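J.: The following comprises the amino acid sequence and a computationally predicted model.
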Amino acid sequence: MRLSDVKRVYFIGIGGIGMSALARYFLYREIPVSGYDRTATDLTRKLEAAGMDIHYTARPEAMPEPADDLLVVYTPAIPQQFPELVRAREGGYTLMKRSEVLGLISRDMRCVGIAGTHGKTTTTTITTYLMVTAGLDPSAFLGGIARDFDGNYVHGDSDWVVVEADEYDRSFLRLTPEIAVVLSTDPDHLDIYGDHGQMLETGFRAYARKIKEGGQLIVRYDVEEHFRGLDHVMVSTFGIGRGDFCAQNIRVIDGAFHFDLREPDGHLISNLRTTLPGRHNVENAIAACAVTRLAGGAEDDLREGLANFQGIARRFETVLRNGNLVVIDDYAHHPTELQAAITAARELYPDRTIRGVFQPHLYSRTQDFAAGFARALDLLDEAIIIPIYPAREEPIEGVTSQLVYGLMKNEKRRLLSNTQMLEATAELKDGVLLLLGAGDIDALVPRVVAQHRKTQGHGY
């Protein structure tokens, strides 16, 4: 099926962050959109308000009848035996994964693909904002809700498109980027790849080989070794203190990071500023600056864009300041991401008690990284661990949140139910509380905030 043949689209799992961005893409083109999702959320309610027909009970009979102009899109998070997916597979429908559709959309465009096991959403969103500021007018498919765009899809009128290149299920191999970024290659999704070596070879190196002839690959300096021998692209590195795009003279002034950026030709762009917390976000900003410069952006665009960028929901998002208590919501679901969030909190609030609630995401990830989760959570002054969010997975014998809890050394740790966690956090009067995880902990965040606004005043 060609995109020009599509006159109607049905999504199985329309409420996912990547799926909903695609849904908005089609609706923007005045193509009727409908679909299923398991639960009504703020995101799905916004899709309905935009004119999409969504139902929340699996009913194959509710699907449109097969037709030559109908495309059915599904996410790999949907179980293979899900009734609507079975009907689509066996009933004569044109059926595509989300990644296949994204590949179709971006194939004839100047694609920027942002990959890496950490930092994809933040870097994709910063890159989009800098390119918009530079007048490059890109479209973008984002993995989070960007405050600057009030959504996860950005429509532009140029040939540029910025996409989050997801390594899960090898989705990013559907892309053919002109400019590609690899932020990190830490082990993850080993349920898909088997081991780290396969993840590097059949994942990230295969992704790099998909870059268009004469294109650009931008990688963090410490993963460059994995991308040697790629003769069809120009390879640049980035980092703090090292790399072709190199941040120097980093300092914190009035709660914001300031730095100078040295480019491959030696040119120095001085005094860039970002309010995003943590040195890991300085690195994300460097990668975004590198893309924007290679795409034709001016250095003044970098200064203006970085200074004004507002961030992304659930990426170290301060959701409450109430008296002496600060509550921060973060999507961290890998040991490296937990460490980055906790370290950023220490950097911003060096004299406060740093507490955290962590919801592990997936049984397989918890099994693979239990020791890493334990080491990261030991950086907290006090830790609460709540039950695993299973998402698409069936339970694995012996794998529960107790596995992480048992490996921790921090004596001030508790293993609680969701209800017990809400009761425990309601008693807090001061310090910093981090709410960490990629599951449905985001549905608990408003309840944590509400109970403090009720008992201690409104805050903000």
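T.: Looks like it arrived, so ask away.
J.: going forward, measure contacts and count neighbours with C-alpha atoms only.
T.: OK.
J.: can you pull the contacts of the closest residue in space to residue 430 that isn't next to it in sequence?
T.: Leaving aside its sequence neighbours, residue 430 sits nearest to residue 325 (CA to CA, 6 or more residues apart in numbering; 4.1 Å). Going by CA atoms under 8 Å, 6 or more residues apart in numbering, residue 325 touches 428, 429, 430, 431, 432, 433.
J.: Which among those residues count as buried?
T.: Buried members of these, scored by 16 or more other CA atoms under 10 Å, are 430, 431, 432, 433.
J.: ok, of those residues, which one's closest to residue 391?
T.: residue 433 (24.7 Å; CA to CA).
J.: Now do the helix or strand hosting that closest one: distance to the chain's middle.
T.: Assigned by DSSP states H and E, residue 433 falls within strand 430-436. Relative to the chain's own centre, strand 430-436 is displaced by 21 Å; criterion: CA atoms, centre = their mean, to the nearest Å.
J.: now do stretch 359-369
T.: On the basis of CA atoms, centre = their mean, stretch 359-369 sits 17 Å off its chain's mean C-alpha point.
J.: Which positions within it qualify as buried?
T.: Those would be 359, 360, 361, 362, 363, 364, 365, 366, 367, 369, for stretch 359-369 by 16+ other CA under 10 Å.
J.: Likewise for stretch 51-67?
T.: Buried residues in stretch 51-67, counted by 16+ other CA under 10 Å: 52, 54, 55, 58, 60, 63.
J.: list the contacts for the fourth one?
T.: Right, the one you point to is residue 58. Residue 58 sits in contact with 36, 38, 83, 84, where contact means CA under 8 Å, 6+ apart.
J.: Over to residue 229?
T.: Counted by CA under 8 Å, 6+ apart, residue 229 has zero contacts.
J.: what ranges do the strands span in the stretch 1-150 of the chain?
T.: Per DSSP state E, counting those that start in this stretch, the stretch 1-150 of the chain carries strands over the ranges 8-12, 33-36, 53-55, 70-74, 94-97, 110-115, 139-146.
J.: Presented hereafter is structure B, for comparison with structure A:
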Amino acid sequence: MALLEPTELVAPTELGGVHFIAVGGSGMNGIASMFLDLGVAVSGSDRNDSAYLRGLAARGADVHVGHRAEQLGDAQTVVASSAIREDNPELAEARRRGLRVLHRSAALGSLMLGRRGVAIAGTHGKTTTTAMVAGALVGAGLDPSYVIGGSFTGAKSGGHLGGGDVMVVEADESDGSFLQYPAQVVVVTNVDPDHLSNWGTAQAYADGFLRFASAPDVAVLVVSADDPGAVELTAAVRRHVEETGRGPEVVTFGHAADAVVRISGATYAGTGSSFRLSRGDAGGPMTLDVPGTYNVANAAAAYAVLTSLGVDDETAREQLSTYAGTNRRFQLVGTVDGVRVFDDYAHHPTEVENTLRAARTAVDSQPGGGRVVAVLQPHLYTRTRDLWRELADATSIADEAVVMDVCGDREDPIPGVTGALVADAVPAGTAHVTYEPDWDAAAPVVAGITRPGDLVVTLGCGDVTKVAPLIVDALARRSDLSVRTEGSAAPQADAPEPGEGAA
């Protein structure tokens, strides 16, 4: 897939009726929601029904399940993401009619016109950091606009059109979209080579971040002082400033002694953390109710953005401490008989490792301990082909691992690239691995493995998210069967032991 180049932005109210293909997606629905707020006629479609889709319909959008050419109606503009193939019937019909076709990023960029833009990028952590910044700005009374790649926990949309002058967006680097956004403040949480089927090489990927961070409109760059790729980016930006005489103010964050926003004294317990943030003479203690060292770093990045926008130190820390998470970021789905089931979007090896380390902290700090049970669905054939060894190494952190087959999404299968490639490479003597290529069998297999005290986490950005509630259901059935069996005067001869029938 070719990388995108920025296009001229058109104000949303000048686009006519807008039809969104894959409008139920976590990022697209937020943009569609904001167009509705502006009074633009919105229609759209998605291959599956979802809460996102129903939420848009309840607000007046004309939405459909499935893709058909006639669903374009009288739309004058069609919005699609890079995941939509050219043979999609709605996209093909838009081309045939000569309608204006915008990439998702151009539609989002149009919403930023006339606002102070904050664009948050990075290989990992951008959704959480975007949500932290947006939520804190809301709590501080600034009523920002925002579009997040995943909604706040319990919300029906990842987008909001506010009355304030700040707009915060999650900036996706996978296809070059992040170069489209007119932002004055940009964030780079980390630079860890990914999406090389688009970028080609790790150097080209890093160069893309340099272009993003040193764009003419950028006044402030917030960047990690700990991540090696981000440190290299900072050096490159400073060289650019020396050579051209122009460039952003650089605000670094992290544990490093020379970080502008410094993290210190971090401790972790359960699914939370305590630490101190400081910027110059300002700063103080903070707590988070979301797990992991990576979320502490995300909070430091968000604090750097907030204080750069003029939010005072105490308000910034207070509002960040109220952050409750976003959907599919270590999200608790249910607890049955002492088994907690979480769902997480992690799909790159670094993300899988970070999530499983957070899960390990959560079980190690509870009385009696427990095991980490990972349910991994590798995402994309190309990523699995390129990173199967690293995925296997990350999975080894778990005690038990159920590896599913690859979720290909928009890609065609690659011979020899399956979930077994990852499962077979998990180092001996680490996690006990079960390879389960049958999607429908995954939940009962997991239920058969777990025992009280365990923490289960489903991992991947594909349809593995639908497995998490099925695991909860399977555990509930096992529990109900156990109660009925134990309460009977004479157990039924064909009644399986807890977990046996499910496995």
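T.: Yep, that arrived. Note that this is a predicted model, so its numbers are computed, not measured.
J.: Looking at the strands of the stretch 1-150 of structure 1, which is nearest to residue 297 of structure 1?
T.: Minimum separation from residue 297 of structure 1 across the strands of the stretch 1-150 of structure 1 (CA to CA) falls at strand 110-115, 14.0 Å.
J.: quick one: the closest one aligns where in structure 2?
T.: Strand 110-115 of structure 1 lines up with residues 116-121 of structure 2 when matched by TM-score structural alignment.
J.: now do stretch 338-345 of structure 1
T.: With TM-score structural alignment as the criterion, stretch 338-345 of structure 1 aligns to 352-359.
J.: Which of the contacts of residue 58 of structure 1 sits closest to residue 278 of structure 1?
T.: residue 38 (35.0 Å).
J.: Counterpart of the closest one over in structure 2?
T.: Aligned by TM-score structural alignment, residue 38 of structure 1 pairs with residue 47 of structure 2.
J.: One more: residue 86 of structure 1?
T.: By TM-score structural alignment, residue 86 of structure 1 lines up with residue 92.
J.: distance of its match from residue 99 of structure 2?
T.: 10 Å (CA to CA, to the nearest Å).
J.: tell me which element residue 221 of structure 2 falls in.
T.: Applying DSSP H and E as the criterion places residue 221 of structure 2 in strand 220-224.
J.: mean per-residue distance, that strand to structure 1?
T.: When structure 1 is superposed, strand 220-224 of structure 2 averages 0.5 Å from its matched positions, counting by mean CA distance after the TM-score superposition for structure 1.
J.: Can you list the neighbours in contact with that strand?
T.: Contact with strand 220-224 of structure 2 is made by 184-190, 213, 230-231, 234, 248-254, 301, 304-305, 308, as judged by CA under 8 Å, 6+ apart.
J.: equivalent range in structure 1 for that strand?
T.: Mapping strand 220-224 of structure 2 onto structure 1 (TM-score structural alignment) gives residues 216-220.
J.: For the matching stretch, buried residues please.
T.: 216, 217, 218, 219, 220.
J.: which one among these gets closest to residue 437 of structure 1?
T.: Lowest distance from residue 437 of structure 1 to the buried residues of stretch 216-220 of structure 1 (CA to CA) belongs to residue 220, with 24.8 Å.
J.: Quickly note the distance from that closest one to residue 185 of structure 1.
T.: Going from residue 220 of structure 1 to residue 185 of structure 1 by CA to CA gives 10 Å.
J.: And for residue 130 of structure 1?
T.: Distance, residue 130 of structure 1 to residue 185 of structure 1, by CA to CA: 25 Å.
J.: who's more crowded, the two?
T.: Each of residue 130 of structure 1 and residue 185 has its neighbours counted (other CA atoms under 10 Å); residue 130 has more, 28 against 21.
J.: so who does the more buried one touch?
T.: So residue 130 of structure 1 contacts 288, 289, 292, 301, 302, 305, 306 (CA under 8 Å, 6+ apart).
J.: which residue is nearest the middle of structure 2?
T.: Closest residue to the average C-alpha location of structure 2: residue 127 at 4.8 Å, with CA atoms, centre = their mean.
J.: Tell me how far the nearest residue to that residue once chain neighbours are set aside lies from residue 389 of structure 2.
T.: Excluding its sequence neighbours, the residue lying closest to residue 127 of structure 2 (CA to CA, 6+ apart) is residue 149, at 5.7 Å. As judged by CA to CA, residue 149 of structure 2 and residue 389 of structure 2 stand 28 Å apart.
J.: So between those two, which is more surrounded?
T.: A count of neighbours by other CA under 10 Å puts residue 149 above the other of residue 149 of structure 2 and residue 389, at 25 against 19.
J.: from memory the more buried one sits against residue 168, does it?
T.: No: using CA atoms under 8 Å, residue 149 of structure 2 is not in contact with residue 168, being 11.4 Å away.
J.: so where do the strands sit in the stretch 151-300 of structure 2?
T.: For the stretch 151-300 of structure 2, applying DSSP E, counting those that start in this stretch gives strands covering 159-160, 166-170, 185-188, 220-224, 249-254, 261-269, 272-279, 282-288.
J.: got the buried residues for stretch 303-322 of structure 2?
T.: Using 16+ other CA under 10 Å as the burial criterion, the residues of stretch 303-322 of structure 2 that qualify are 303-307, 311, 313, 315-321.
J.: can you check stretch 389-400 of structure 1 too?
T.: Across stretch 389-400 of structure 1, burial judged by 16+ other CA under 10 Å covers 389, 390, 399, 400.
J.: Give me the aligned partner of the last one over in structure 2.
T.: Residue-level alignment of residue 400 of structure 1 against structure 2, with TM-score structural alignment as criterion, gives residue 418.
J.: ok, its match - contacts?
T.: By CA under 8 Å, 6+ apart, the contact set of residue 418 of structure 2 is 381, 384, 405, 406.
J.: Restricted to strands, list the residues you listed.
T.: The strands, defined by DSSP state E, take in nothing from those.
J.: of those, closest to residue 440 of structure 2?
T.: Closest approach between the contacts of residue 418 of structure 2 and residue 440 of structure 2, by CA to CA: residue 405, at 11.4 Å.
J.: Just want to check the distance between residue 462 of structure 2 and residue 343 of structure 2.
T.: In terms of CA to CA, residue 462 of structure 2 sits 11 Å off from residue 343 of structure 2.
J.: Compare the two (neighbour count), which wins?
T.: Neighbour count, other CA under 10 Å: between residue 462 of structure 2 and residue 343, residue 343 has more, with 25 against 18.
J.: Settle this for me: that one is touching residue 329, isn't it.
T.: Yes: under the criterion of CA under 8 Å, residue 343 of structure 2 makes contact with residue 329 at 6.8 Å.
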